[in-house]
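Trainee: sharing a model that was predicted from the sequence below.
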Amino acid sequence: MAFFGITYLGYQNPVGDRMLPSAQNKLDTRGPKELYRVPVTDNQRYGWWVPTGGLKNQEPWTQIRHFPRKNSEMTKFVNEMSMTYPDFSLF
């Protein structure tokens, strides 16, 4: 009894049935959205409907500006002291 591809053993080809017809012959594409019509696993559902460009291009409030500090105050102090006094050591 194989109506609609379902038997007592489950779906016969669960991954292949969800592939796009254009992607079945060429598997060199990288993204799941380029290979499948719908998400194959539950973990792919999280970002499936997010636009390709991401939220940064569409929602400016999602962007966070970062200003990392390259050197701490202690590192600056040690660098300056080692330049001024070649024999300087913290220990």
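Mentor: Everything's here; your move. Numbers count the residues shown, from 1 in each chain.
Trainee: okay, CA-based contacts and neighbour counts for the rest of this
Mentor: Fine.
Trainee: pull the longest helix from the chain.
Mentor: When the chain is parsed with DSSP state H, its longest helix is helix 73-84.
Trainee: quick one, strands of this protein?
Mentor: Counting by DSSP state E, one finds strands in the chain at the ranges 6-7, 10-11.
Trainee: mean neighbour count and distance to Met74 added to those, as TSV?
Mentor: Putting these into TSV (neighbours: other C-alpha atoms under 10 Å; distance: least, C-alpha to C-alpha, whole Å) gives the following:
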stretch	mean neighbour count	distance to Met74
strand 6-7	12	67
strand 10-11	12	63
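Trainee: ok, structure two:
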Amino acid sequence: MAFFNVTRLGVQDPVKASLRDEKETQDIYDTKKKTLKVDVSTERKTAIKLDSSEIYKDKRRRHERSLLGPKEVYQTPMTTSQEYGWHDNNEKEPWMQSKRHVHVNSEMTKFVKSMALTNRDFSLY
């Protein structure tokens, strides 16, 4: 009967249940407190959670991003699409980078260029 919100526990809120505790997120805010910028026009910190739609619209207009990733806000992924790429890291792993050996000109290209410089009548065809 939980599907119809007919339980003795009251109304269930799955989004609120998956959020981290305020104490845990407060620790995250305290560690990054030194790097927060103050908005001069409204005197708000830029890395706060968005409690109102006006703050959300203002941040969206200014293209400001939150310093907290989804892993720091939620305990588990909310949807199945968040299971991939859920652990957001800005650092690249060493196995993700490939060594590149660039060959600007192949041997055949070098040969054709040198022959074209030395012999005007040279043609591959």
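Mentor: Received, thanks. Bear in mind the structure is a predicted one, so any value in this text is a computation, not a measurement.
Trainee: just to revisit the earlier point, would you check the span in structure 2 matched by the longest helix of structure 1?
Mentor: Per the alignment by TM-score structural alignment, helix 73-84 of structure 1 matches residues 107-118 in structure 2.
Trainee: one step back: starting at the chain centroid, how far to the longest helix of structure 1?
Mentor: Its chain's average C-alpha position is 39 Å from that of helix 73-84 of structure 1, according to C-alpha atoms, centre = their mean, to the nearest Å.
Trainee: that one vs structure 2, average distance?
Mentor: Averaged over the aligned pairs, helix 73-84 of structure 1 sits 1.0 Å from structure 2 after superposition, using mean C-alpha distance after the TM-score superposition for structure 1.
Trainee: hmm, who's touching that helix?
Mentor: Here helix 73-84 of structure 1 makes contact (C-alpha atoms under 8 Å, 6 or more residues apart in numbering) with 88-90.
Trainee: ok, these vs Glu34 of structure 1, which is closest?
Mentor: Closest approach to Glu34 of structure 1 among the contacts of helix 73-84 of structure 1 (C-alpha to C-alpha): Leu90, at 57.0 Å.
Trainee: check contacts around the residue nearest the centre of structure 2.
Mentor: Centroid check for structure 2 by C-alpha atoms, centre = their mean gives Asp88 as the closest residue, at 6.3 Å. Applying C-alpha under 8 Å, 6+ apart, we find Asp88 of structure 2 in contact with 69-71.
Trainee: can you check Val15 of structure 2 too?
Mentor: Contacts of Val15 of structure 2 (C-alpha under 8 Å, 6+ apart): Met78.
Trainee: much appreciated, bye for now.
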